[in-house]
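Participant: Here is a sequence together with a model predicted from it:
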Amino acid sequence: MTEHESSATRTAPLAGQTVRHGTGVNSNRAFPTEAHPQHLDPFVLFERFYIEPDQGFPMHPHRGFEIVSYMIEGGMDHEDSLGVTNTARENEAMHITTGGGIRHSEFPADGAGCNGLQLWVNLPREEKEMDPDYSDAGPDELPTQDLDGATVTTVVGDGSPLSTHTPLEYLDAEVTDSWRWELPDEWTGFLYVVDGAGTVDVGGTATGSADAIAEGEVLPVTDAESVDVAAEGSLRAVAVSGRPHGEPIRQQGPFVL
């Protein structure tokens, strides 16, 4: 255990907050919420969205950040002002750089509901007006590693065809026993439980001070190099970390200024 790990600030897992969007879509938002009102530089927000068959997001604008959408169940139809149309299904990911401005729509596919995860990543000040772009990747393109106690898929990061302008790593971990999540030094991150329950031990102290965590809860990590995750039966979580910009995050609705 390093000195940095032993002095890491402990943060207990927090319950997500239900957010109802103006279009009628419900989300479980990890942050920012009343319990965790601040952004998590370089991350603007993270939530799990649930779209019913008769709901969705009509064409709307964004600018100033990047979006990573990762589907959990069902399919979601995407269309944007770049002329891109795509349907993302279970374990497929889409990446959008909104840059100086893009418009897009999101609706459930095939007349059925869907749910997935959406992450907003701030762009540094000097890249706010860059050209928008789009990319996507299916599950067969995302590298997966089988470990002793977990199966880990890299959604964004080493080996993934998806890359972001802000250095980050986005992992999807199916934990059947235990798994140690390693974060690069001085990066900020969070772990969000998609399904199941277990415990998390920040800093890997193995002192019996692990905290319980369950579906819909998030663990912000701002001062640690590792988190030990143990499953109770099974646990699926996404673990996301990125290099902070050290700049204020100014969100105004669909724009990050």
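Facilitator: Structure received.
Participant: CA only for contacts and neighbour counts going forward, please
Facilitator: Noted.
Participant: how distant is stretch 240-253 from the center of its chain?
Facilitator: Centre-to-centre, stretch 240-253 and its host chain are 13 Å apart (C-alpha atoms, centre = their mean, to the nearest Å).
Participant: okay, how far is it across it, tip to tip?
Facilitator: Its start and end residues considered, stretch 240-253 measures 23 Å (C-alpha to C-alpha, to the nearest Å).
Participant: Run through who's touching it.
Facilitator: 39, 41-44, 122, 124-125, 166-171, 183, 186-191, 256-257 (C-alpha atoms under 8 Å, 6 or more residues apart in numbering).
Participant: Let me see the ranges of the helices in the chain.
Facilitator: In the chain, the helices defined using DSSP state H lie at 3-6.
Participant: Longest strand in it, please.
Facilitator: Taking DSSP state E as the criterion, the chain has its longest strand at strand 226-242.
Participant: structure B:
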Amino acid sequence: MSQRKVAKLLTGHLVREGGGVKLQRYIGMERDNPYEPMLLFDFFDSGNPLDYIAGFPSHPHRGFETITYLLEGRIEHQDNHGHKGVIGPGDVQWMTAGRGIIHSEMPKESSRLTGLQLWLNLPADKKMIQPAYQEFTAEQLAYEALPNGGELKLIAGEREAASSPVKGIATDPLFFDIKLPPESEFLQKVAESHQCLVFVLKGELLIDSQRIASKEMAILSSGDEVHLETSTEACHCILIAARKLNEPIARLGPFVMNTQEEIFQAVEDFRNNQF
């Protein structure tokens, strides 16, 4: 086994998106997509409705997947294909934009809104598939009690004891919500072919003796195993891994394709109401 180490530590950059929603962006500021297939990672956490209530009015996507995982609050979403729903605390929405979708994501006012959104690329042969949703409540997702008293929630992927209901994702991802008590550890095999990151929501974590603090993200080196440890403080973290596609990436806002010609076509199709 070759354990992954911390290759890079990332902190969030304050951005405003949609109607002015206040976010911390960890991935997506770069121009060369160094963490593919992870194209974007945004974290939002506010008790002030003015930071989020304007939401994300109708906007398009093509060529990738968006994953919204909510920890607190509620978000209503609807699209031009007739899908509408509300996700709440602990729920996940996995949207495959494929050939094109126009949707809105509008938070409901609550005492706090906390969650994250991840964009995962699609391979060239799946960029123009039909749009699709997979949406699961916290109760529908799989859980595993860890031997050290911790808990693992499987948003995507599988382990020996449990598997996520999210299926058919092109990049074969792992997406785990992990809670570890003090003085504990967690081991997970991760294919060498996968990009891998850990995001600390609360507490602190050690990876190969390197400390990752709350609201820091660790991009991990190559290897086939992830070893997480806690010291005197408990930790709540997110582990994500997904297969690298090693394909050209052309990107313009909400469109992610392989060539500039495909980007131009996406813009034209959107303008001509062909999504």
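Facilitator: Yes, it's here. This one's a predicted model, so the numbers in the text were calculated from it and none came from an experiment.
Participant: just to revisit the earlier point, ok, of the contacts of stretch 240-253 of the first structure, which come out buried?
Facilitator: Among the contacts of stretch 240-253 of the first structure, the ones that count as buried by 16 or more other C-alpha atoms under 10 Å are 39, 41-44, 122, 124, 166, 168-171, 183, 187-191, 256-257.
Participant: quick one: which of the residues you listed sit in strands?
Facilitator: Those of these mapping onto strands are 43-44, 122, 168-171, 188-191, 256, per DSSP E.
Participant: Considering these, which is situated nearest to T2 of the first structure?
Facilitator: T188 (17.5 Å; C-alpha to C-alpha).
Participant: Distance check, that closest one against P42 of the first structure.
Facilitator: 8 Å.
Participant: same check, this time on A88 of the first structure
Facilitator: 25 Å.
Participant: Now do the buried residues in the longest strand of the first structure.
Facilitator: 226-232, 234-242.
Participant: Equivalent analysis for stretch 16-30 of the second structure, please.
Facilitator: Buried-residue list, stretch 16-30 of the second structure, by 16+ other C-alpha under 10 Å: 18, 21-28.
Participant: which residues touch D131 of the first structure?
Facilitator: Contacts of D131 of the first structure by C-alpha under 8 Å, 6+ apart are 97-101.
Participant: does L116 of the second structure really touch E72, like I thought?
Facilitator: No. Counting by C-alpha atoms under 8 Å, L116 of the second structure does not reach E72; the two are 10.5 Å apart.
Participant: Tell me which residues touch the closest residue to E129 of the first structure other than its chain neighbours, please.
Facilitator: The shortest distance from E129 of the first structure to any non-neighbouring residue, by C-alpha to C-alpha, 6 or more residues apart in numbering, is to G100 (3.9 Å). By C-alpha under 8 Å, 6+ apart, the contact list for G100 of the first structure reads 63-64, 128-132.
Participant: neighbour-wise, which of the residues you listed leads?
Facilitator: Among the contacts of G100 of the first structure, the one with the most neighbours (other C-alpha atoms under 10 Å) is G64, at 27 neighbours.
Participant: can you give me the strands in the stretch 101-250 of the second structure?
Facilitator: Using DSSP state E, counting those that start in this stretch, the strands of the stretch 101-250 of the second structure run over 101-108, 113-121, 132-136, 142-145, 151-156, 174-180, 185-189, 194-203, 205-207, 210-212, 217-220, 225-229, 235-243, 250-252.
Participant: quick one on the thing from earlier: of the buried residues of strand 226-242 of the first structure, just say which sits nearest to P139 of the first structure.
Facilitator: V238 (15.0 Å).
Participant: and the nearest residue to the closest one once chain neighbours are set aside, how far is that from W187 of the first structure?
Facilitator: Setting aside the residues directly before and after it, V238 of the first structure is nearest to D172 in space (C-alpha to C-alpha, 6+ apart), at 4.5 Å. To W187 of the first structure, D172 of the first structure is 18 Å away according to C-alpha to C-alpha.
Participant: Ok, A237 of the first structure next?
Facilitator: 19 Å.
Participant: P143 of the first structure now?
Facilitator: For P143 of the first structure, the distance to W187 of the first structure - C-alpha to C-alpha - is 22 Å.
Participant: what does G111 of the first structure give?
Facilitator: 40 Å.
Participant: Pretty sure F41 of the second structure sits against I27.
Facilitator: Yes. Shown here, F41 of the second structure and I27 form a contact pair, counting by C-alpha under 8 Å, at 4.8 Å.
Participant: Spell out which residues are contacts of both of the two.
Facilitator: With C-alpha under 8 Å, 6+ apart, F41 of the second structure and I27 have no common neighbours.
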